[in-house]
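Engineer: Got a predicted model here, sequence first, then my questions.
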Amino acid sequence: MTNAPIADRRSHIRTHHGHSFDDPYEWLREKESPEVVAHLEAENAHTDAETAHLADLRETLFQEIKGRVLETDLSVPTRRGDWWYYSRTEEGAQYGIHCRAAAAAGDWTPPHLEPGLAVPGEEVLLDGNVEAEGHEFFSLGSFAVSDDATRLLWSTDFEGDERYTVHVRDLVTGEQFADEIPNTGGAFFTPDGTGILYTTLDDSWRPDTLWLHRIGTAVDDDVKLFHEPDERFWLGAGITRSRRYLVIAVGSSITSEERLVDLDGPITAEPQLVWPRSEGVEYSLEHAVVDGEDRLFILHNDGALDFELVSVPASDPQGERRVIVAHESGRRLLGMDAFRDFATVEYRSEGLERVGLLDYATDAVDELSFDEPLYSAGVSGNPEWHSPFLRLGYASFVTPGTVYDLDLATRELVLRKQQPVLGGYDAAEYGQKREWAVAPDGTRVPISLVWKRSFGEPGAASRPLHLYGYGSYEHSIDPGFSVARLSELDRGVIFAVAHVRGGGEMGRHWYEDGKKLFKRNTFTDFVACAEHLISTGVTTADRMVAEGGSAGGLLMGAVANLAPEKFAGILASVPFVDALTSILDPSLPLTVIEWDEWGDPLHEAEVYEYMRSYTPYENVRSDAAYPRILAVTSLNDTRVLYVEPAKWVAALRVAGASDVLLKCEMVAGHGGVSGRYNSWKERAFELAWLLDTLGLAKA
């Protein structure tokens, strides 16, 4: 190791509930300080020096990723109104190009578009490469075409801080309107296309207000339609697929409330409350017309841990509830999409996503079947109220992303496209399966494994292994395909996912048992998965690298303190490793909202003590032999501030950790760098470090 940057220690006392903590690196929070910037640049220079020997491997990995991607490609067109909408990429271009082509009357079969060939009648709506010119970072936020197909709105972020500016263009004349709306979250057109509905963010990055902007008028004259004052709640809005209602939704992690505006009347009318908020009750709604009556289908967890689906009259949403899909323990209802003649219901059972078709006449749900033992499937890209096809997305660890259209008349799955993987990829050469670890409290924890068969089955001989985990917000790590992952698998690495508590893989209880005062289950589950993989001969501690990002980065920091001897390395992306400091400060972005997930340590001593017992930064051990650690962050991240990994790395070094690196992107946000080539290079950097840690740098 070259001489690593050593941050100054400056006393900063924080006192809560009778406990004082001296935080010597809190000064690194001053983002605009030249001293802080210089420290981050020194960290980057140190990381560059320590990974210089991997330059050739990084380039090899980048070329492998790039070489497997069809760089000039198109998405499957989606019909909306009289147009087919799609996006395409061009070789050498960082960003997508959004297009449309006219649809023939009555033709619902998407046109077969050949990559690289001119599309008959193509109209380019927005070229991300043009938008990004002159900017180091570019993110496209909202993107919408008016119902009459004559206007386009889109929003841009050039900093990575997720505050977007809305722009509008006339698609008939090509004129770009002078209207620009800053500081937005989401945005979409009113049904008549003359106005824009959008949300704005408060100082804590919380969408809190819904506005109506009339195109061609001053933003200062915009009409406030709704404001949510409670700092725990986010605000969102949208229009039902039926185009009948504007839905205004507010929600925290555990509570939601929705209002409707009937678009048969003025959009500025007083919103109608559906169900009043009740602490711990979540719900979402869809509009359908059943036997000539407007009905609201509401998915909720009021007395139903894994949710149930009910129907109520749209004219009296707080009236009698008719149960459509009853609550069933272990079957977590996830969502519903209503169409003119039927609905889809998505749910999770036995750790896998399921899709069923709901018959309005009988309330029966007909589940679609798929062949693989591990897979992900879901409804996506269906803007029309009535269509003879239902668009579905499908993937597994070994099957590239696939688009199907379900023929609703025949129930036949029609393959529209599968993600091309160049270089002779053969899914049969790779295997996937699920195993189960046992946590300290006896809970069985699923582990998904994927590997290349030519290296032998897992457990036949010890192999290098990459173990990924997340475990928060009821977010599930479902089976999915990755081109970049092939570079690991083809070198003999087994990739594994630890489906730890705090996620949603096994139902709502799986989430409840890994949050707030049960958060430690997330960490001990991950360690149990690592121990299982070692004890069954799949790998050894010196051949295993762990990875997690954001809240999964908190998992990485906690695991590093709990069981540093179980891993050769830990890769932590935008890691939430100074969790207690952040959750104690309601002035920071999103903190108050996060109390539903982690608890409120500011006002509750029990929560404070519990978080203090696991938060990685405050529990760095001077008696531990830490594995190699790479922390990756971004200066403009508003979700997990760069200061958290910066402080953590500084504390690890002082505690004696001998190989700890920090890489800070100076122009990026929570999702890292922008642009597909840049993101491939970033992943190649991480994979080179990971392979080096596994002893495969020359492979």
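Structural biologist: Here it is on my side, so go on.

Engineer: switch to C-alpha atoms for all contacts and neighbour counts from now on
Structural biologist: Noted.

Engineer: wait, what's in contact with Arg88?
Structural biologist: By C-alpha atoms under 8 Å, 6 or more residues apart in numbering, Arg88 lies in contact with Thr72, Asp73, Leu74, Ser75, Gly96, Ile97, His98, Cys99.

Engineer: biggest separation within these, which pair?
Structural biologist: Across the contacts of Arg88, the longest distance by C-alpha to C-alpha is 14.2 Å; it joins Thr72 and Cys99.

Engineer: who has more neighbours, those two?
Structural biologist: A direct count of neighbours by other C-alpha atoms under 10 Å for Thr72 and Cys99 places Cys99 higher, at 20 against 15.

Engineer: Between the two ends of stretch 346-362, what distance do you get?
Structural biologist: Across stretch 346-362, the terminal residues are separated by 18 Å (C-alpha to C-alpha, to the nearest Å).

Engineer: What lies in contact with it?
Structural biologist: Outside stretch 346-362, the residues that touch it by C-alpha under 8 Å, 6+ apart are 290, 330-336, 341-345, 364-368, 374-379, 478, 505-507.

Engineer: Apply the buried test to those residues and list what passes.
Structural biologist: Among the contacts of stretch 346-362, those classed as buried by neighbour count (16 or more other C-alpha atoms under 10 Å) are 330-336, 342-345, 365, 374-379, 478, 505-507.

Engineer: Can you list which of those are found in strands?
Structural biologist: Per DSSP state E, strands hold the following members of the buried ones among the contacts of stretch 346-362: 332-336, 342-345, 365, 376-379.

Engineer: Adding distance to Thr536, write those out as TSV.
Structural biologist: Formatted as TSV, those follow (distance: C-alpha to C-alpha, whole Å):
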residue	distance to Thr536
Arg332	31
Leu333	34
Leu334	34
Gly335	38
Met336	41
Phe342	47
Ala343	45
Thr344	41
Val345	38
Val365	40
Ser376	27
Ala377	31
Gly378	34
Val379	37
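
Engineer: Which of these sits closest to Ala651?
Structural biologist: Nearest to Ala651 among those, counting by C-alpha to C-alpha, is Ser376 at 39.8 Å.

Engineer: Might you report the residue contacts of that closest one?
Structural biologist: Leu352, Glu353, Tyr394, Ala395, Ser396, Asp478, Pro479, Gly480.

Engineer: again, only this time at 6 Å
Structural biologist: Ser376 makes contact with Glu353, Tyr394, Ala395, Ser396, Pro479, according to C-alpha atoms under 6 Å, 6 or more residues apart in numbering.

Engineer: distance of it from Ser75?
Structural biologist: 19 Å.

Engineer: next helix or strand past the strand or helix carrying Glu606?
Structural biologist: Per DSSP states H and E, Glu606 falls inside helix 605-614. Helices and strands here follow DSSP H and E; after helix 605-614, the next one along the chain is strand 628-634.

Engineer: Tell me the secondary structure at Gly492.
Structural biologist: Recorded secondary structure, Gly492: coil (DSSP: H, G, I helix; E, B strand; the rest coil).

Engineer: Please apply the same query to Ser20.
Structural biologist: Under three-state DSSP, the three-state class of Ser20 is strand.

Engineer: here comes the other one, which I'd like you to weigh against the first:
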Amino acid sequence: MKTTFYSLLFTALISSGMAHATQPAAPVAVQQPYTVKSPNGDRQDPFYWLRDDSRTSPTVLDYLQQENDYFAGYASKYQPLTTKLTDEIIGRIKQDDSSVPYNKGDYSYYRRFETGQEYPVYARKSLKDGTEQIMLDVNQLAQGKDFYQVANWQVSPDQNLLAYMEDTNGRRQFTLKVRDLRTGQDLPDQLTGLSGSLAWAQDNKTLYVIKNDPVTLLSTKVLQHTLGNDPASARLVYEEKDNSFYMGVGNTLDDKYVMIYSSSTVSGEMRVQDASKPQSEFTVIAPRQRDFQYTAEHLNGRWIINTDWDAPNFRLMTVETAKLGDRNNWQPLVAHDEKVFIHGFEAFDNYLAISERSDGLRRIKVMPWNAPDKAFYVASDEAAYVTTFETNPEQNTDWLRYTYTSLTTPQSVYQLNMKTGEKKLLKETEVLGGFDKNNYATERVWATAADGVKIPVSLLYKKGFKADGTAPLYQYAYGSYGSSSDPSFRSTVFSLVDRGFVYAIAHIRGGQEMGRHWYEDGKLLKKINTFTDYIAVTDYLVANKYAAKDKVFGMGGSAGGLLMGAVANMAPEKYRALVAHVPFVDVVTTMLDESIPLTTNEFDEWGNPKQKAYYDYMLSYSPYDQLSKQAYPALLVTTGLHDSQVQYFEPAKWVAKLRTLKTDNQPLLFKTNMEAGHGGKSGRFSRLAEYAQEYAFILNLLGQTE
């Protein structure tokens, strides 16, 4: 099959109604009186009716389809460009690719894709005779489904059973299934309405899963299910009473313990159980306290702990298993450093590998247990890069696996001998379509924020680029939850870079690129720093002639979509267009409603609007509330009907209101994926085709047809 087949197929998939020959009129949503009540003041929301929790209202679905038809009619003007971009983007992907295998027990495990197939195949090979066994062929499981995802899978300790979590609509409410790897058949055991995490006890028949609240979708109950028993009889082993906490379950690396994680924005707590005694009680590693976070891993009878206890950038500590329950028993291991943020660690018998961030870069430090003063860093030859841990399932080894990438270097998996320093490249992701990383350059610059703070910016462009103020700019950022936007390789963006764009990642406050303070300065009552930082980066890049002032394009998704909405209100004249994927734009109304999934978990991120100080501050930047009669940039907005993280009605209302207020003639496009959730379509080609649709929208605005 030729690549063109995929482009035609998947452009059609994401452009429902693309065959319309003429552009329909922009939809006009009716307005109905509705009062959003609050202790701190009531607000009128004439588009509140677009919220339908059942997602079955004919009126709502008809309006969303009208918007989809309008999008399709507009996009039909540049269909050849979309097709070309889809061919190009998919053409960079090695379709019959596979991950680097890792050994555990008697098998080597890996994931592979087959040519023309949307979904992965999860397989393993016997270390004795090399025989391959397909555990899950997701292509077969997904047949006949508009959306399908395997979110997690775990093999039982005896290696005979595979527990996996599936989602069939994108709402991230999973069903547990168990496959007997000896027969290839699924057992009758099924539990529904779960989060994606799971764990095994060592008896090979006891599984731990988390039941979600059916309304708020919060993870609330840890259940212990014994294979063969009625799923309705699953035993409750822990219930989370605080609705500001998320939960997860898992096993320690050595499989000796089952762990329950509870975490909020500012606090954490872990419980552990001997995996050989599934009827025993769980032990708390340290009781929760506000502003006290930690995670832990077991190693040879003791626990290694990463914590922010008296350490904003985190430090490492240790405690013996017999002394769990009181953090005062913890002993220092790696001290706090105000210039170094510790993300996590991998604990080996003879070495400790630490993932840390300094000067805005992710890097790995290796420390021998018997000679801490001889710690060393994994080296890099590039100015901006990312090193993170690969799968390291064995503790009794001198080999560390890690991933290296940069804006110009595809993801590369290395193996480092921590004893000898020997380094092996196991795989560099192959990029097809004539890609040559030597044709591109990356740069790190620093923009000055409104309050004088220096904001790091990672840039990518073709070699030979001249900063003469003529280039178009594609500027990305996220800036929330302490999530850092690392300068990692992204093959799709080369479709813009090859057409003369500068690609910029703005490492704005609200992320954690510069340490914990970077996050603290971009949340709650300092949230507006996130937006002004983004605008300051744009100003810097234009002033220093990295970009033409009339060719600046911004993109963000989810909380980054909130960023796009705020920027559109605050500085619309500085952007030719903004792309907002699944945007969180109705901040106040959502945070007032504790029945909406995730709301209560996020009071420490955004604030609780039932308190006047937070209400007033959130209202001052909420994109939906701050819309006004003014000219806006061109906008492409996307959502998923089944999104459980940012409900579809937020962007739907935002677009409907914006149509009544905008004074410009710029396109305003809104696309709802009727079969997907927060992450978009589930197939790999379908997702790539959505990038092509976005890039075609941008290039068309510049008059580019090739």
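Structural biologist: Thanks, I have it. Please read these numbers as outputs of a predicted model, since none were measured by experiment.

Engineer: And the TM-score between them?
Structural biologist: Superposed pair, TM-score by TM-score structural alignment, normalised by the length of structure 1: 0.95. Supporting alignment: 675 aligned residues with a C-alpha RMSD of 1.4 Å.

Engineer: residue range for stretch 523-535 of structure 1 in structure 2?
Structural biologist: Aligning stretch 523-535 of structure 1 against structure 2 (TM-score structural alignment) gives residues 531-543.

Engineer: Now do the buried residues in the matching stretch.
Structural biologist: The neighbour-count check on stretch 531-543 of structure 2 (16+ other C-alpha under 10 Å) flags Phe531, Thr532, Asp533, Tyr534, Ile535, Ala536, Val537, Thr538, Asp539, Tyr540, Leu541, Val542 as buried.

Engineer: average offset between the strand or helix carrying the fourth one and structure 1?
Structural biologist: Tyr534 of structure 2 belongs to helix 528-543 when assigned by DSSP H and E. With both structures laid over each other, helix 528-543 of structure 2 and its partner residues in structure 1 are 0.5 Å apart on average (mean C-alpha distance after the TM-score superposition for structure 1).

Engineer: Please name every helix or strand in contact with that helix.
Structural biologist: For helix 528-543 of structure 2, not one helix or strand is in contact under the criterion 3 or more C-alpha pairs under 6 Å, 6 or more residues apart in numbering; DSSP states H and E.

Engineer: what residue of structure 2 takes the place of Ala551 of structure 1?
Structural biologist: Checking with TM-score structural alignment, Ala551 of structure 1 has Ala559 as its match.

Engineer: Report the separation between its match and Ser622 of structure 2.
Structural biologist: From Ala559 of structure 2 to Ser622 of structure 2 the distance is 12 Å (C-alpha to C-alpha).

Engineer: same deal with Gly683 of structure 2?
Structural biologist: Using C-alpha to C-alpha, Gly683 of structure 2 is found at 33 Å from Ser622 of structure 2.

Engineer: Also Phe282 of structure 2?
Structural biologist: Taken as C-alpha to C-alpha, the span from Phe282 of structure 2 to Ser622 of structure 2 is 42 Å.

Engineer: between those two, who's got more neighbours?
Structural biologist: Between Phe282 of structure 2 and Ser622, Ser622 has the larger neighbour count (other C-alpha under 10 Å), namely 21 against 18.

Engineer: list the buried ones in the longest strand seen in structure 2?
Structural biologist: Longest strand in structure 2, counting residues (DSSP E): strand 185-200. In terms of neighbour count (16+ other C-alpha under 10 Å), strand 185-200 of structure 2 has its buried residues at Asp189, Gln190, Leu191, Thr192, Gly193, Leu194, Ser195, Gly196, Ser197, Leu198, Ala199, Trp200.

Engineer: which helices and strands does it pack with?
Structural biologist: Helices and strands touching strand 185-200 of structure 2, as assessed by 3+ C-alpha pairs under 6 Å, 6+ apart, comprise strand 174-180, strand 206-212, strand 246-251.

Engineer: now do 7 Å
Structural biologist: The helices and strands touching strand 185-200 of structure 2, judged by 3 or more C-alpha pairs under 7 Å, 6 or more residues apart in numbering; DSSP states H and E, are strand 149-155, strand 174-180, strand 206-212, strand 246-251.

Engineer: between that strand and strand 206-212, how big is the angle?
Structural biologist: Taking axes from the mean of the first three to the mean of the last three C-alpha atoms, to 10 degrees, one finds strand 185-200 of structure 2 and strand 206-212 inclined to each other by 80 degrees.

Engineer: can you give me how far strand 185-200 of structure 2 is from the chain middle?
Structural biologist: From the chain centre to the centre of strand 185-200 of structure 2 is a distance of 23 Å (C-alpha atoms, centre = their mean, to the nearest Å).

Engineer: do the same with stretch 181-191 of structure 2
Structural biologist: Centroid separation for stretch 181-191 of structure 2 versus its chain: 30 Å, with C-alpha atoms, centre = their mean.

Engineer: what's that stretch aligned against in structure 1?
Structural biologist: Using TM-score structural alignment, the residues of structure 1 aligned to stretch 181-191 of structure 2 are 171-181.

Engineer: Give me the residues contacting that stretch.
Structural biologist: Contacting residues not belonging to stretch 171-181 of structure 1 are listed as Thr150, Arg151, Leu152, Thr165, Val166, His167, Val168, Arg169, Asp170, Ile215, Gly216, Val219 [C-alpha atoms under 7 Å, 6 or more residues apart in numbering].

Engineer: which among those residues end up buried?
Structural biologist: Arg151, Leu152, Thr165, Val166, His167, Val168, Arg169, Ile215, Val219.

Engineer: Just name the closest of those residues to His53 of structure 1, please.
Structural biologist: Thr165 (41.7 Å).

Engineer: contacting residues for that closest one?
Structural biologist: Applying C-alpha under 7 Å, 6+ apart to Thr165 of structure 1 gives the contacts Ser155, Thr156, Asp157, Glu180, Ile181, Pro182, Asn183, Thr184.

Engineer: What of Thr590 of structure 2?
Structural biologist: Taking C-alpha under 7 Å, 6+ apart, we find Thr590 of structure 2 in contact with Ile596, Thr599.

Engineer: Can you tell me the element the aligned residue in structure 2 for Glu686 of structure 1 falls in?
Structural biologist: By TM-score structural alignment, Glu686 of structure 1 lines up with Glu694 in structure 2. Element membership of Glu694 of structure 2 [criterion: DSSP H and E] is helix 684-701.

Engineer: So which elements touch that helix?
Structural biologist: Looks like helix 684-701 of structure 2 contacts helix 3-14, helix 79-91 (3+ C-alpha pairs under 7 Å, 6+ apart).
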